[in-house]
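# Pasting the sequence and the predicted model now:
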Amino acid sequence: MRVLGIETSCDETGVALFDSQRGLLADALYSQVAMHADFGGVVPELASRDHTRRLLPLIDEVLGEAGLGRRDLDGIAYTAGPGLVGALMVGAATAHGMARALGIPVLGVHHMEGHLLAPMLEDEAPDFPFVALLVSGGHTQLVEVLGLGRYRLLGESVDDAAGEAFDKAAKMLGLDYPGGPHIARLAERGDPKRLRFPRPMTDRPGLDFSFSGLKTHTLTAIRQLEATGALDDQARADVARAFEEAVVDTLVIKCRRALDASGQTRLVVAGGVSANRRLRERLEHECAKRGARAYYPRGRFCTDNGAMIAYAGAQRLLAGERDAASMLAVPRWPLDHLTPPAA
């Protein structure tokens, strides 16, 4: 089955073509990061307009790369949520319009299910069951995954997601959006012994996350350095290092607890923050100590992309799922509300 995947949930327009027999045939991505950087974050109306401009040319590009035409498609999957409602509607309307014209099934896919299944695109894909850490700008969740659509939420952020905290800390340090990569680069020059920031919600049982207090602590540290005239380039790097290590330690501690509590030996890490080098190194070390293994998507599939939507959509389309006549655009959609495909 050849499935076209469309991702327009936020600030990246992603398109991919997945063949259930041959695997990923082609993918393309247009990032709006440069456009939103001037505003320090995503402007929803601008994001929607840019998806409208980019989506059809990207679809043609992907089909051309695969040497196929629209009539060669067997189904279309699109991100139905969660995300920015205007951006979601661009992808949903395009997918439904194409599917109706071609007479093929169409299906709205959960954005986080796409991230969760992204490592399945790799040569060494994990088997079910596993624990998943979904960590991005909008979500930080620990999920026990027993199979497709069989998800048990173990813990989640009660305020800022980890990626959102990176963005806000970067802004405090005068760094560009998105903050994660800039914080990581600056942290490479930081002294790990100069500052130590708190590891929030690790001094009590449980698997939930909270990063708002860490954000406040970071702002206080920066203001204290400014007040004493000590906020030079090295101090900014030291703050970045302390912040990154606090986030990484918190994520690692919670992953360790989740593996122990569930008894699973496989850990999937997906979402934009999963590309962080220090996080991967720490998780690899923790998994090795437990006889467990960590799985990640390749770098370009850590952030939002069409390939993960094409793959997730293909699994459900093959099981007979499809949208009714109306399209879906669901800004808030809990992952654990999903169900397995009907037998």
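In hand now; what should we look at?

# Could you use CA atoms for every contact and neighbour count after this?
Will do.

# Not including adjacent chain positions, what is the nearest residue to E65?
In space, and not counting its chain neighbours, E65 is closest to A26: 6.3 Å by CA to CA, 6 or more residues apart in numbering.

# which stretches of the chain form strands?
Per DSSP state E, the chain carries strands over the ranges 2-7, 12-19, 23-31, 75-81, 106-110, 130-135, 140-147, 150-156, 266-270, 293-295.

# can you list these in JSON lines and add mean neighbour count?
As requested, the strands of the chain are exported to JSON lines (neighbours: other CA atoms under 10 Å):
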{"stretch": "strand 2-7", "mean neighbour count": "30"}
{"stretch": "strand 12-19", "mean neighbour count": "27"}
{"stretch": "strand 23-31", "mean neighbour count": "18"}
{"stretch": "strand 75-81", "mean neighbour count": "30"}
{"stretch": "strand 106-110", "mean neighbour count": "27"}
{"stretch": "strand 130-135", "mean neighbour count": "26"}
{"stretch": "strand 140-147", "mean neighbour count": "21"}
{"stretch": "strand 150-156", "mean neighbour count": "18"}
{"stretch": "strand 266-270", "mean neighbour count": "26"}
{"stretch": "strand 293-295", "mean neighbour count": "20"}
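
# wait, which of the ones you listed is closest to E61?
The closest of these to E61 is strand 23-31. By CA to CA, the value is 7.6 Å.

# Against which helices or strands is the closest one packed?
Applying 3 or more CA pairs under 8 Å, 6 or more residues apart in numbering; DSSP states H and E, one finds that strand 23-31 contacts strand 12-19, helix 44-66, helix 306-318.

# Compare these and give me the one nearest E156.
Closest of the helices and strands packed on strand 23-31 to E156 is helix 306-318, at 21.6 Å (criterion: CA to CA).

# Okay, buried residues for that closest one please.
306-317 (16 or more other CA atoms under 10 Å).

# Okay, one more to line up with it:
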Amino acid sequence: MKQEVHRIQEETLAELQQVSTLEALQELKVKVLGKKGSLTAQLRKMGGLSPEERPIFGQVVNETRDILEAAWIRREEELSQTAMLKQLEEEKLDISLPGVSLPRGHQHPLTKVIEEIEEIFLGMGFQIAEGPEIESDYYNFEALNLPKDHPAREMQDSFYITEEILLRTQTSPVQIRTMEKQRPQLPVKIICPGKVYRNDDDATHSPMFHQVEGLMVDRGIRMSDLKGILLSFSRMMFGESREIRLRPSFFPFTEPSAEVDVSCMLCGGAGCRICKGTGWIEILGSGMVHPRVLEMGGYDSKELTGFAFGMGVERIAMLKYGIEDMRLLFDNDLRFLQQF
């Protein structure tokens, strides 16, 4: 029986050298070491041996199994290496060559402008606040002093989901939500960046666009504080030589209200086609928070005052980079985006 085991060992080692594929190697392993393999079959013959002979024969079989398994591992490594080299040769691939560098992406111009705006106001002590894009009628209109019959509530101007739920038309609802959450803590000093939705679509309007609104509420806040903040912002965004002017306007949630113009970046105020000969370019709306809005936010309008402002990020980006059509910002045309 020992001779039979040694014969299996010698024949198997010889066959291993003849095997040329990993599949054939596995088949040979099953043939010899499998449950029905030739070496395994020798163990079944131990029943006919005396108690003294069984451990000796078992040791012979186990030593043979160890020898064959080690030989299998060596042969498997050889065949794997041969297969890999053959594949590399067929693919004409030189693994010693340096890898191909993939082109790196970069930020979208709107993302760059939003982050620049955030950085400017964070540097002035503001915090960033966010809120839901699907908003209730109460937060989007009522709490901002827009009654039920206000024109902005008409179905053609806003995207309504139900009579009381719509896609927010401004980020102003975040101001009310923040005041409710933060009261009575002072000051309230936040900016609210995010997407808003209106039924507009042309070269200077998009049904989805980005806004950054700001709010500050505290004791003794004045219009001069608002002007100083916006002048600092304009100079950091468009250049240190910029000046601003405030023109009387109307917004339901501020009183008094003002449109804010910045001196033209191209002509410096002399007049050109960009500023339409006026020397000024409108950039945002602003004003002192309406007493009703303060009350809806849970603050005493007799003791506290505040200012608010809001700007369209797309407009800031178009002015900053000289873009004439807003739709270019959403077309995902690499020829346009690679300029930034």
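Sure thing, it's come through. Just so it is clear, the model here is predicted, and its values are computed rather than measured.

# Can you give me the TM-score here?
Here the TM-score for the pair of chains, by TM-score structural alignment, normalised by the length of the second structure, is 0.22; 129 aligned residues with a CA RMSD of 6.8 Å.

# Pipe the buried residues of helix 306-318 of the first structure into JSON lines and attach distance to G108 of the first structure per row.
Supplementary listing: these in JSON lines, determined by distance: CA to CA, whole Å:
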{"residue": "G306", "distance to G108 of the first structure": "13"}
{"residue": "A307", "distance to G108 of the first structure": "14"}
{"residue": "M308", "distance to G108 of the first structure": "13"}
{"residue": "I309", "distance to G108 of the first structure": "9"}
{"residue": "A310", "distance to G108 of the first structure": "11"}
{"residue": "Y311", "distance to G108 of the first structure": "12"}
{"residue": "A312", "distance to G108 of the first structure": "10"}
{"residue": "G313", "distance to G108 of the first structure": "8"}
{"residue": "A314", "distance to G108 of the first structure": "11"}
{"residue": "Q315", "distance to G108 of the first structure": "12"}
{"residue": "R316", "distance to G108 of the first structure": "10"}
{"residue": "L317", "distance to G108 of the first structure": "10"}
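
# R2 of the first structure: which of the helices and strands packed on strand 23-31 of the first structure is closest?
Closest approach to R2 of the first structure among these (CA to CA): strand 12-19, 4.4 Å.

# Give me the packing partners of the closest one, helices and strands only.
Using 3+ CA pairs under 8 Å, 6+ apart: strand 12-19 of the first structure touches strand 2-7, strand 23-31, helix 44-66, helix 306-318.

# Next, the angle from the last one to strand 23-31.
Taking axes from the mean of the first three to the mean of the last three CA atoms, to 10 degrees, one finds helix 306-318 of the first structure and strand 23-31 inclined to each other by 130 degrees.

# wait, isn't G306 of the second structure in contact with S224?
No. G306 of the second structure is beyond contact range of S224, at 11.3 Å (criterion: CA atoms under 8 Å).

# neighbour count winner among those two?
More neighbours surround G306 than the other of G306 of the second structure and S224, with 26 against 10 (other CA atoms under 10 Å).

# what about the residue nearest to that one when sequence neighbours are not counted, neighbour count?
Excluding the flanking residues, the one nearest G306 of the second structure by CA to CA, 6+ apart is V217, at 4.1 Å. For V217 of the second structure, the tally of surrounding residues (other CA under 10 Å) stands at 21.

# I'd say V217 of the second structure and V293 touch.
No. Using CA under 8 Å, V217 of the second structure makes no contact with V293, being 11.2 Å away.

# what residues do these two have in common as contacts?
Counting by CA atoms under 8 Å, 6 or more residues apart in numbering, V217 of the second structure and V293 have no contacts in common.

# Could you verify my assumption that V174 of the second structure touches C192?
Yes. Under the criterion of CA under 8 Å, V174 of the second structure makes contact with C192 at 6.6 Å.

# ok, E45 of the first structure - contacts?
Taking CA under 8 Å, 6+ apart as the contact definition, E45 of the first structure lies against G86.

# meant to ask about P256 of the second structure
For P256 of the second structure, the contacting residues are 248-250, 287-288, 290, by CA under 8 Å, 6+ apart.

# gap between L230 of the second structure and Y139 of the second structure?
26 Å (CA to CA, to the nearest Å).

# Other residues contacting the strand or helix carrying E11 of the second structure?
Using DSSP states H and E, E11 of the second structure falls within helix 2-18. Contacting residues not belonging to helix 2-18 of the second structure are listed as 25, 28, 32, 38-39, 42, 57, 60-61, 64, 68, 71-72, 75 [CA under 8 Å, 6+ apart].

# And the buried ones among these, selectable in ChimeraX?
This is how ChimeraX selects the buried members of the contacts of helix 2-18 of the second structure, with burial counted by 16+ other CA under 10 Å:
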select :25,28,32,38,39,42,57,61,64,68,72,75
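
# rewinding a little: may I see the contacts of P256 of the second structure arranged in a markdown table, with neighbour count and secondary structure as well?
Output for the contacts of P256 of the second structure, formatted as a markdown table (neighbours: other CA atoms under 10 Å; DSSP: H, G, I helix; E, B strand; the rest coil):
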| residue | neighbour count | secondary structure |
| --- | --- | --- |
| P248 | 12 | strand |
| S249 | 15 | strand |
| F250 | 14 | strand |
| G287 | 28 | strand |
| M288 | 23 | strand |
| H290 | 22 | coil |
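
# just checking, D261 of the second structure is part of a strand?
Yes. Assessed with DSSP: H, G, I helix; E, B strand; the rest coil, D261 of the second structure lies in a strand.

# G228 of the second structure: neighbour count?
By the measure other CA under 10 Å, the count of residues near G228 of the second structure is 12.

# elements contacting the helix or strand where V113 of the second structure lies?
Here V113 of the second structure is covered by helix 109-123, with elements defined by DSSP H and E. Here helix 109-123 of the second structure touches strand 127-128, strand 188-197, helix 223-238, helix 313-321, going by 3+ CA pairs under 8 Å, 6+ apart.
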